[in-house]
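>>> coords below, sequence missing:
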């Protein structure tokens, strides 16, 4: 991972991706007792930051393969499918059977072939290798891939400029984390462009493999592969590329509950008028409900591809929010 790789991915994406805004709502600041900025990647094309990594990887492969294969619960799926369609490449996406219907439907709408699998019983990686080898397709993993990380780093490049324009030179940047591709990319970009912004990962409770890995220095695994509303960031273990990068560049990981993510979704809608999915709301949840954070935090709202019933439940369960739905979770 080099600055040149990140800059090249950013250049290839010009005109194909959105520059997402950095938002602030005084009511959220008052509730949290700190200033909160939100980078709204939910407003990115395909509804999440994954469009960035998908475009970076596919555009780097264009002309060298007959098609691409990706594994995703939905956001990486849509990013790769969109980029493949734009580059006239076939795309096969392995998606878990319990992925949100909106993500499955949108992936198909971009022209990709969706192959469902069971999270608990299927060896996803073996299935992916078999299909890719049989068809001659290039595999694009969701996070442990240099071009994917380089593409996600563009969030950090934009954020460095936006924070500077807002007069913010020191803050903690809270990032939803599954395998760590987004967090690693942002951390790399900030290290050179905005060293006063320190990154911290945020995960759902019970699926905090990255937080535990950062605390111990060795890769941890989650005991379960499902069981949280935050489907977009449920991964078994940190990436081989992403963990060393975050060990060097990130602070301690944070953990939030599903209910806190739902509360953050409701508050984001009412205060900022943006729609978040549970996994995309965990950084905002940490900013709102975690203790011992600095006076200024920046949250990445990483995605908004939420099923209607889950979003409705968030609004129903949290009609008005003036305090944490649970006791604030500690840093790991």
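Yep, that arrived. For clarity, every value in this text was computed on a predicted model and none was experimentally measured.

>>> drop to CA atoms for contacts and neighbour counts, all remaining ones
Will do.

>>> and residue 188, how far is that from residue 154?
Using CA to CA, to the nearest Å, residue 188 is found at 10 Å from residue 154.

>>> err, residue 127, not the other one
Counting by CA to CA, the gap from residue 127 to residue 154 is 31 Å.

>>> more crowded one of the two?
Between residue 127 and residue 154, counting by other CA atoms under 10 Å, residue 154 is the more crowded of the two (26 against 14).

>>> Which of the helices or strands spans the residue nearest to that one when sequence neighbours are not counted?
Spatial nearest neighbour of residue 154, chain neighbours left out: residue 10 (6.0 Å); criterion: CA to CA, 6 or more residues apart in numbering. Per DSSP states H and E: residue 10 is located in helix 3-12.

>>> And residue 70, by the same measure?
strand 67-71.

>>> Am I right that residue 307 is in contact with residue 99?
No - shown here, residue 307 and residue 99 do not form a contact pair, counting by CA atoms under 8 Å, at 9.9 Å.

>>> Looking at these two, which is more packed in?
More neighbours surround residue 99 than the other of residue 307 and residue 99, with 18 against 14 (other CA under 10 Å).

>>> Put this next to the previous one:
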């Protein structure tokens, strides 16, 4: 019997289409060699700095691709999104470029920098208590009253395809160098970036191991992979990785990631803090805690990468100045 590749909700063709949509507006972030990491780990390490993307994170890609898919007739009613900050800014800026109104439902404890930058892009911000209120219900209620389009942070084919352009660029740039990645490490909350990058990379390099990085205790992807179905983490309290606090993987994202992921790793807040400082001192990049978790896990020795070609996605750089000063001190 011949084995067939699984039919996934988002295809390489969808990611190629997203790349064409994004080409005039998104930054094609570089794939940077990291000699200091390579020497330290005995590997050939590259970083993909989405900190250099518009709005300071990969989220702009998926948001813009989603908004581009909204029919002209529906754009006047605007969009509504729910986010702790990076998706909020991505949607707000994409809406600004399309001349659409955006309302963003954000947790009251979201970093001030993320809230203020979201407002600066022209969006209205509605705050909620993440311990007592349902952000998605609030967003859908607002959208229902206005006839607006809801833009999910990860569980949407257009959003996933937009994020997948990160992986498409990684695959193209490595191919140009004549290299094949052994491992690609991607941080995850709901899993949209992970699903998109995995789809794009595995299409070009089927043998690549895709690795998800999560904050310690917020290990819903690791649990779900072990269980074979979506499973929530049982973390109590907070993590400095404010962008990575989703309780459970998305339905669409896990349908993809359950087929393409090879492993899961985690890093503690202390290890993440050290990685933020390492990125500042050694890579000369401002990376927020959530964007540093893959780097943190690698520096902590969670994977044996000796002799391998490794790519780490640094997913965002939006961090409050006070916290950043503490972490790099």
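Received it, and whenever you're ready, just let me know what you need. Being a predicted model, the structure only gives us computed values, none of them experimental.

>>> hmm, back to that, number of residues surrounding the residue nearest to residue 154 of the first structure?
22.

>>> What is the equivalent residue in the second structure for it?
With TM-score structural alignment defining the correspondence, residue 10 of the first structure maps onto residue 19 in the second structure.

>>> try residue 56 of the first structure
Using TM-score structural alignment, the partner of residue 56 of the first structure in the second structure is residue 65.

>>> Is the nearest residue to that match once chain neighbours are set aside in a helix, a strand, or coil?
Among residues not flanking residue 65 of the second structure along the chain, residue 162 sits closest, at 5.5 Å (CA to CA, 6+ apart). At residue 162 of the second structure, secondary structure determined by DSSP: H, G, I helix; E, B strand; the rest coil is helix.

>>> isn't residue 162 of the second structure right next to residue 16, touching?
No - Residue 162 of the second structure lies out of contact with residue 16 (CA under 8 Å); the separation is 9.1 Å.

>>> between those two, which one's more packed in?
residue 162 (31 against 17).

>>> which stretches of the second structure form strands?
32-33, 44-49, 79-82, 102-107, 124-128, 149-150, 183-187, 209-215, 261-267, 309-314 (DSSP state E).

>>> Kindly reformat the ones you listed as a markdown table containing mean neighbour count and distance to residue 116 of the second structure.
Listed next are the strands of the second structure as a markdown table, based on neighbours: other CA atoms under 10 Å; distance: least, CA to CA, whole Å:
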| stretch | mean neighbour count | distance to residue 116 of the second structure |
| --- | --- | --- |
| strand 32-33 | 16 | 30 |
| strand 44-49 | 22 | 23 |
| strand 79-82 | 29 | 15 |
| strand 102-107 | 25 | 11 |
| strand 124-128 | 18 | 9 |
| strand 149-150 | 22 | 21 |
| strand 183-187 | 26 | 24 |
| strand 209-215 | 27 | 25 |
| strand 261-267 | 21 | 28 |
| strand 309-314 | 25 | 22 |
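
>>> mind listing what the most far-flung residue of the first structure relative to its centre touches?
The C-alpha centroid of the first structure is most remote from residue 134, which lies 30.3 Å away (CA atoms, centre = their mean). If you count contacts by CA atoms under 8 Å, 6 or more residues apart in numbering, residue 134 of the first structure has none.

>>> Next, count neighbours for the equivalent of residue 67 of the first structure over in the second structure.
Matched to the second structure by TM-score structural alignment, residue 67 of the first structure sits across from residue 78. The number of residues packed around residue 78 of the second structure, counting by other CA under 10 Å, is 21.

>>> wait, residue 78 of the second structure sits on residue 101?
Yes - contact criterion CA under 8 Å: residue 78 of the second structure and residue 101 qualify, at 4.6 Å.

>>> For these two, list the residues in contact with both.
residue 95.
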